[in-house]
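Take this sequence and fold it.
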Amino acid sequence: MGKLVEGKWHDTWYDTKASSGKFVREDAGFRQWIQNAEDAPFKPESGRYHLYVSLACPWAHRTLIFRALKGLEEHISASIVSPDMLNEGWEFDVPDPLYGFDKLHQIYTKAKPDYTGRVTVPVLWDKQRHTIVSNESSEIIRMFNSEFNALTGNTVDFYPQALRQQIEEWNDYIYPNINNGVYRCGFATTQQAYAEAYDALFAALDRIDEHLATHRYLTGAQLTEADWRLFTTLVRFDAVYVGHFKCNKKRISDYRRLQGYLKELYQVSGVAKTTNIAEIKRHYYFSHTGINPTQVIPQGPDLDFESEHNRDLV
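Here you go, the predicted model:
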């Protein structure tokens, strides 16, 4: 995972020495919005936008799920980068269809030649203005959730006004402890930093498992953005985070309620096709040579996402 510094690529890892061994994620560098408004510079138009994603990345996975659930696949095109993220960062197995680039960092410097920051997925690109709209997944999914409804006629709302406070509370709890918590475990470079992240992670998973005993979804009876933001971490957990990131107190399959909840979300129409466990394992075990220098990819585990979830009993 390298970065651009004033438009020049540098193959450099995160500096955990400056943070006492703790992994600290950088903020996204592009934060513009598509809006269904007359004077908006970025309007929700069919065919105008392109999404760059990795099938391995949980943050990018969110955007693929919302693209599918909101009926946007025919309106927003997409490119998938290689799962192998090595000394040039994210690369394309086939040239980028818009500009013929072979590296994602070229997309960033196309948008801003002197860009400084990490080169991450997802990237939402505007073909009309030839620039990046956003590389912040949490904001991209909200654009997909609401701003294209007039175009698609799909009014399913994963961020309803009445539940927004609860959604935000869950997001604020899940992001540091679970979504980013697994990375805080895996990328920690001191025992103390790892132990702090590990304890917070499993305390959060325990709490949510108990919560699901009396709630169908995080906010109650309605599936929301908060559930999908949690899902993309849960679906990778047993295949990658347990072993590769040392999150090995329990598997998700050891949690009766969380496992059923995970299966239910996986079985929502359109979600399974966005989930590629082979690419997920390939990326983490092959790309993180500081953690797995042999680049050997485990053949297991056996995962069960398709059997009866029994969530109808909640």
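
going forward, measure contacts between C-alpha atoms and count neighbours the same way
OK.

And the strands in the stretch 101-250 of the chain?
117-118, 123-126, 131-134 (DSSP state E, counting those that start in this stretch).

Can you tell me which of the ones you listed is packed in deepest?
strand 123-126 (a mean of 24; mean count of other CA atoms under 10 Å).

Name the SS class of the residue nearest the centre of the chain, please.
Nearest to the centroid of the C-alpha atoms of the chain, with distances taken as CA atoms, centre = their mean, sits Trp59, at 1.3 Å. When classified by DSSP: H, G, I helix; E, B strand; the rest coil, Trp59 comes out as helix.

Need the single longest helix in the chain, by residues.
helix 191-211 (DSSP state H).

So which residues of the protein form helices?
Per DSSP H, the chain carries helices over the ranges 58-69, 104-111, 137-146, 149-152, 164-174, 181-186, 191-211, 225-236, 256-266, 277-287.

I have a second one here; can you model it like the first so I can compare?
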Amino acid sequence: MSKHWANKAGDFKRQVSSFREVISASHPVFKPAARRYWLYVSLACPWAHRALITRSLKNLTSVIGVVVVHWNMDDKGWRFLKYPTAKASIDENIYFTVSGGIDNVASQEVKPLASIPNDSDRLWIDGNPDPLNQFERLSQLYKKADPEYNARYTVPVLWDSETNTIVNNESSEIIRILNSPEWDQFVPKDKGPSLDLVPKNLETEIDSINEWVYANINNGVYKAGFAESAVSYEKEVNNLFANLDKVENILKQRYITLQKKYGSDEKQILQYFHLVDDQLTEADVRLYTTIVRFDPVYVQHFKCNFTTIREGYPYLHLWVRNLYWNNDSFRLTTNFNHIKLHYTRSHPLINPLGITPLGPKPHILPL
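As a prediction, this is how the structure comes out:
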């Protein structure tokens, strides 16, 4: 795997996903079913993270399994933890939890990270084994789906255990697949009605926000961080912060509107404090995974250091903390240890010594 992510001009270019099927009752092969489909994710990756959040928000944690790769991506790509000799020693049900059994709520605390080697194999902490194929590498999963596949081995992967192939590896499409009401029949009755993250009356606005947030913020931090020329970096980092300013203004106006309606009742305001209208939508999910990584990683590692979210964007800062502290689907899928260790240990071109900064303290501030 090449260590370079940019073209000859020094501009970062993201790979186009290869597997683009859907899951639907009308599909000839891939039909909704409980415990048939699995998500292969990295807790560090923002694209995989939004699939995990969606799965949790849609109450599909007992319906779709999750396999978590090790946080360190070496020159062979993502790897799984080694499968124990005794298969009975792993309870498959643990994969049907919020984040595949690695619900490290305390990961916001600063750890002695220097003592953790890149080849650590702490079961349910660094990752977990592949229970379906007992593969050692994510690349083997791709090769099983398509022996001729020769691009990068990315996460998330939506896998069909019945046909033993990849359904989809494009995160924006995976979260739309999971949002389908066709899954509702498998959701436990005690979970209540399913949340629609893309309601028809808001779909146009959600799509519009997603489009410029993806190009300029989600992918913008990568364009700045992986730029291999000063000209490219300066162009991209300026564009990134211009668009963060844009989001800040949207959230400021949302807060002012809610304040006029609910006065000083902060709890009531935060209940409706979202990017689009008064409800949580896909637009919030897609922005969150970048913003929650911003201060712990992107400021220093990707040189996105005009300011931090906590110091420069009061409304964006309130918004991200509200999602994290007031919604388990966001908090329990956010693992700061995986996030920080992955970025700082997996990009030798950017951080050749592999030293992981301990700050900021704390990784996310209280609400």
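
TM-score for the pair, please.
TM-score of the superposed chains, computed with TM-score structural alignment, normalised by the length of the first structure, equals 0.91; 296 aligned residues with a CA RMSD of 1.3 Å.

Counterpart of the residue nearest to the centre of the first structure over in the second structure?
Using TM-score structural alignment, the partner of Trp59 of the first structure in the second structure is Trp47.

and its match, how far is that from Asn169 of the second structure?
Distance of Trp47 of the second structure to Asn169 of the second structure, computed by CA to CA, to the nearest Å: 10 Å.

okay, and the common contacts of these two?
Residues touching both Trp47 of the second structure and Asn169 (CA atoms under 8 Å, 6 or more residues apart in numbering): 155-156.

How about the equivalent of Leu151 of the first structure over in the second structure: what's its closest non-neighbour residue?
Taking TM-score structural alignment, the alignment pairs Leu151 of the first structure with Phe186 from the second structure. Spatially, and ignoring its direct neighbours in sequence, Phe186 of the second structure is nearest to Ala34 (6.2 Å; CA to CA, 6 or more residues apart in numbering).

what's the counterpart of the one you found in the first structure?
So, by TM-score structural alignment, Ala34 of the second structure is matched to Ser46.

Can you tell me how far that match is from Thr152 of the first structure?
Ser46 of the first structure is 9 Å from Thr152 of the first structure, by CA to CA.

returning to what we had before: please list the outside residues in contact with the longest helix of the first structure.
20-22, 174, 177-178, 181-182, 184-186, 188, 218, 247, 249, 255-258.

Where in the second structure does it fall?
The aligned range for helix 191-211 of the first structure is 230-250, by TM-score structural alignment.

and that stretch, how far from the first structure on average?
Stretch 230-250 of the second structure: mean distance to aligned residues in the first structure after superposition is 0.7 Å, counting by mean CA distance after the TM-score superposition for the first structure.

Just give me the neighbour total for the residue nearest to Tyr153 of the second structure when sequence neighbours are not counted.
Leaving aside its sequence neighbours, Tyr153 of the second structure sits nearest to Ser139 (CA to CA, 6+ apart; 5.7 Å). When neighbours are defined as other CA atoms under 10 Å, Ser139 of the second structure has 20 of them.

how far away is the match of Trp59 of the first structure from Arg286 of the second structure?
8 Å.

Equivalent analysis for Lys8 of the second structure, please.
Lys8 of the second structure is 30 Å from Arg286 of the second structure, where distance means CA to CA.

Looking at these two, which one has more neighbours?
More neighbours surround Arg286 than the other of Lys8 of the second structure and Arg286, with 25 against 8 (other CA under 10 Å).

so that one touches Arg50, yeah?
Yes. Taking CA atoms under 8 Å as the definition, Arg286 of the second structure is a contact partner of Arg50 at 6.1 Å.

Of all the residues in stretch 73-85 of the second structure, which ones are buried?
73-74, 78-83 (16 or more other CA atoms under 10 Å).

Output those residues in TSV; the columns should cover distance to Leu353 of the second structure.
Shown next, in TSV, are those (distance: CA to CA, whole Å):
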residue	distance to Leu353 of the second structure
Met73	15
Asp74	14
Trp78	20
Arg79	21
Phe80	24
Leu81	24
Lys82	26
Tyr83	30
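
Name the nearest of those relative to Pro348 of the second structure.
Asp74 (9.5 Å; CA to CA).

Tell me the spacing between that closest one and Val16 of the second structure.
Asp74 of the second structure is 21 Å from Val16 of the second structure, by CA to CA.

sorry, back to before: which parts of the longest helix of the first structure are buried?
193-194, 197-198, 200-202, 204-205, 208-209, 211.

and the two most separated of those?
Ala193 and His211 (27.3 Å).

Quick one: residues contacting the residue nearest to Phe186 of the second structure.
63-64, 186.

Most neighbours of all the residues you listed, which one?
Of those, with other CA under 10 Å as the count, Ile64 tops at 23 neighbours.

didn't that one look like it was pressed against Ala51?
No. Using CA under 8 Å, Ile64 of the second structure is not in contact with Ala51; the gap is 11.2 Å.

wait, doesn't the match of Trp59 of the first structure sit right on Val157?
No. Using CA under 8 Å, Trp47 of the second structure makes no contact with Val157, being 10.4 Å away.

which non-adjacent residue is nearest the alignment partner in the first structure of Thr154 of the second structure?
Matched across to the first structure, Thr154 of the second structure falls on Thr120, judged by TM-score structural alignment. Among residues not flanking Thr120 of the first structure along the chain, Asn135 sits closest, at 7.2 Å (CA to CA, 6+ apart).

Report the aligned residue range of the second structure for stretch 279-295 of the first structure.
Stretch 279-295 of the first structure lines up with residues 338-354 of the second structure when matched by TM-score structural alignment.

Perfect, I'm done here.
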